[in-house]
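**Student:** coordinates only, sequence not included:
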């Protein structure tokens, strides 16, 4: 009911419009922030059993690997729906339910994947090549799938042996293995798919250290250790509860008091203070993802006409909006130097980076005003920005609002609950959304489905033949340097179209109690709890 209420307010324009002023701080060199990705037991004995509570900063969407689009769903699914591949602490792709990296034919059109033996789903069904085939075909064919464009031009999926899958492509597709290290590689129980169909997300069944128990909407999701898990000897906890705590102050307070054991997305405003608290530890890692403005250029709710405003139809107006943002000054002001400015979907730490993908569009309010005048629009030009109603999101939106005034924009900030923002974005019921993407190892996962015509995450409704061609070309190139060049060309065009205006990259900031070990967070932003444990002699 809360989701519908928030959406109704947004659609009717009755949500509170935030106004405010956040003074910009002077720029300086950002402090060094050494990464700490996992909690080691450091030789201390582990205690078997216990109930761990994690404070989750937002409500996950549907627990269905085929249709999910929320980072927070990946947190929960990490414990109960393993993938064919995973990423390591070093950001490398490693086998998970597969036994080794895929074998690829010389022409790049055939891929074979060997699978682990003796693995069972949580419902007792056997994990085999047929289960993989059914999952991949569901990703490709289910209406509303957000995985289809991630998997590429597949022509056939075959279970050629009980533990070997063959995938055939119409043309070579370099990002395929990386896609299988994310939701596209989460394998679902064929028995559960047969029984539940599209209702799978209400009672998901996969292979994992834990299995689904219950969900109380807006409150909590609970999982328990799965005795059928193939590596059950290395699972220490009895149960995990993901408690939804959208308020950053409340998450920080609950970690400090010990009422929760792990908390994600700690605000930079709280992180340094928590580092000094006795009994609390922290993890931090650079993200592969980005935060930015999604501009609606051609997406409308069913039965309605696409937007026809100057912002939607004139590149000059969107270019002006990009010039209205001093990316470095805003992250310095709002996030105390913990986050970094961004101008593209490709992280500077990626092997596919290039000068073009690292380029930050200039902050130039005079050029922005000149573009608005050239476009013949009213000044100040009004823009409604929908934002998740978190403290950090609202602080950034308010700072952006204040800064953009100088460039000729009147930004109205419309806060919504996170899941309501996702719904509005998916339906096309927005002008501009301030939201982000947690990031993938391969740039394909950060760009293709968002930018290509008809892509599963193409929320702006953008269709640009040049971007389509370049992103398609990048999927067929295997040389890292060549792919980086192609992505650089694509970014140059993206910064002209500005259907997405990239703003900054977060650092994943996680807090934990000192009596917990085995917690990890990697560059994809997901907190790993499958092998977490309490330390012997300490309170759970």
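**Tutor:** Yes, it's here. All values reported here derive from a predicted model rather than from experimental measurement.

**Student:** contacts, neighbours, all on C-alpha from now
**Tutor:** OK.

**Student:** starting at the chain centroid, how far to the longest helix along the chain?
**Tutor:** Of all segments of type helix in the chain, defined using DSSP state H, the longest is helix 480-497. Chain-centre distance of helix 480-497: 21 Å, with C-alpha atoms, centre = their mean, to the nearest Å.

**Student:** now swap in stretch 135-153 and tell me
**Tutor:** 18 Å.

**Student:** how about it: buried residues?
**Tutor:** Neighbour-count burial for stretch 135-153, counted by 16 or more other C-alpha atoms under 10 Å, picks out 135-140, 145-153.

**Student:** now stretch 117-130
**Tutor:** Residues 119, 120, 121, 122, 123, 125, 126, 127, 128, 129, 130 are the ones in stretch 117-130 that count as buried (16+ other C-alpha under 10 Å).

**Student:** Repeat that for stretch 275-283.
**Tutor:** Buried, per 16+ other C-alpha under 10 Å, within stretch 275-283: 280, 281, 282, 283.

**Student:** Summarise which helices and strands the longest helix of the chain is packed against.
**Tutor:** Taking 3 or more C-alpha pairs under 8 Å, 6 or more residues apart in numbering; DSSP states H and E as contact, the helices and strands that helix 480-497 lies on are helix 315-323, helix 355-358, helix 465-475.

**Student:** ok, and here's another one to check against it:
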């Protein structure tokens, strides 16, 4: 999911008096190996050693329009991150991405069987309460299932994965016990109901689709929205005074919407307390800044080029030609320039390098092979001009529209444009407003090419809507019945190793179908204030809703 949603050095930094992250030591002019997937660097400190109070100032990429992550427009990563602060979280993940129950919400969750069916029984904390003073009960689970299982098309869904595998959600021994019965085994059941949304605020299509626009109507987490100023593009989070669990140390968190090009400057001007250093120019400026420490980690974070399936791209040979014309190694090298470590290229749609299950399945289709790309275009009837710079068929030019987020850099789109040009594919870069990029273009498939990040998909099932036929997040629309079958089999396979093998087979078919091009594992490099504790590069671990984030004394 791009999170929808959400939204990454030692000897090299010594001259600036900064501490290093998990990427390892790198001498000037030498790039070390990237941080292993799952590594983190957050300056861990016990709560009682930190100062109570203070404000954390962070940036987001755009104003948040839709906060309901179950709704089709609710997958924007920053919006999902803010929502997660305000609603009950059932699970927190460790450094390996393995979930453990959050006892403040979930006392226990036991997996069993009944009549051969998988049954999960949840026991909720009896203190858990929504902001409207109603208890959090099994009925909230039941409503989330009914609204997100796809049985009622009035609910505009971001995806049905997992919820459509549930046969029933019912009351257990009491109101705080939930019994969830599945139609078939579902391996990634812990992805469901997390965060839990209030049933009273999503139980009708109107509430579900529009009741969360620019607001969170009911909350049940450690934070709530204190104010949202659209003019200044700031959202201020304050502690939820009725929260029954661990209270935040901070007095507030202020999120400010900024263009990506303005974030570095805002950090250097002491307007925000964290800035990403994953782009070479940003890293160069941030690594030498005063009152700064660079933290690195290995997150599940993919930058992907997605292909449409209309016009010239309706022909799989043209999609494969695009894939063969893209030099992923060159793109990763460009991304690595000026950074303390090399950036990983990706050969998988489902796993990150060094993650269990990772295998490079790109094969011939994912290999940079300009001559193969040209041959495929010839076979598809697109004939090259005398100079090889353009191609036509039946008098029409081969031209693809690459929709570019106006809030982001054009470096990657320009690289891809030049690479495809070598095969005779003309690419128009069409820059659109950042606030419209997903809702008016990507989400509705109004593109030939589009690139964006997908983050924190540690559970493979979170990606199933991206690659299934008719998947709500399969924005390019490329899919096959064979891929669907393998994904369905993986989803029902509780043996992780066997599930990974099925997904690797599906992955090879995704490369062959020309669905998309995983480009590189986006590096997690973050500039933060040195006095900030329990914050930085989280890797695969959960940040516990920022309740432990604070400033040193």
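**Tutor:** Great, that's in hand. As the structure is a prediction and not an experimental result, all values here were calculated from the model.

**Student:** TM-score, when you put one on top of the other?
**Tutor:** Taking TM-score structural alignment, normalised by the length of structure 1 as the basis, the two superposed chains have a TM-score of 0.83; 490 aligned residues with a C-alpha RMSD of 2.7 Å.

**Student:** Put together JSON lines for the buried residues of stretch 117-130 of structure 1, with secondary structure on each row.
**Tutor:** Formatted as JSON lines, the buried residues of stretch 117-130 of structure 1 follow (DSSP: H, G, I helix; E, B strand; the rest coil):
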{"residue": "119", "secondary structure": "coil"}
{"residue": "120", "secondary structure": "strand"}
{"residue": "121", "secondary structure": "coil"}
{"residue": "122", "secondary structure": "coil"}
{"residue": "123", "secondary structure": "coil"}
{"residue": "125", "secondary structure": "coil"}
{"residue": "126", "secondary structure": "strand"}
{"residue": "127", "secondary structure": "coil"}
{"residue": "128", "secondary structure": "coil"}
{"residue": "129", "secondary structure": "helix"}
{"residue": "130", "secondary structure": "helix"}
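
**Student:** Specify which member of the residues you listed is nearest to residue 199 of structure 1.
**Tutor:** Closest to residue 199 of structure 1 out of the buried residues of stretch 117-130 of structure 1 is residue 123 (15.9 Å), distances taken as C-alpha to C-alpha.

**Student:** Mind telling me what residue 145 of structure 2 corresponds to in structure 1?
**Tutor:** Correspondence of residue 145 of structure 2 to structure 1, assessed by TM-score structural alignment: residue 136.

**Student:** and the counterpart of residue 257 of structure 1 in structure 2, how many residues sit next to it?
**Tutor:** Alignment note (TM-score structural alignment): residue 257 of structure 1 maps to residue 269 of structure 2. By other C-alpha atoms under 10 Å, 10 other residues sit near residue 269 of structure 2.

**Student:** What distance do you get for residue 269 of structure 2 to residue 259 of structure 2?
**Tutor:** From residue 269 of structure 2 across to residue 259 of structure 2, the span is 15 Å (C-alpha to C-alpha, to the nearest Å).

**Student:** Likewise for residue 299 of structure 2?
**Tutor:** Where residue 259 of structure 2 is concerned, residue 299 of structure 2 sits at a distance of 23 Å (C-alpha to C-alpha).

**Student:** higher neighbour count, those two?
**Tutor:** residue 299 (29 against 17).

**Student:** List the residues that contact the alignment partner in structure 1 of that one.
**Tutor:** For residue 299 of structure 2, the aligned position in structure 1 is residue 287, judged by TM-score structural alignment. Residue 287 of structure 1 sits next to 347, 438, 439, 505, 506, 507, 508, 523, 524, 525 when contact means C-alpha atoms under 8 Å, 6 or more residues apart in numbering.
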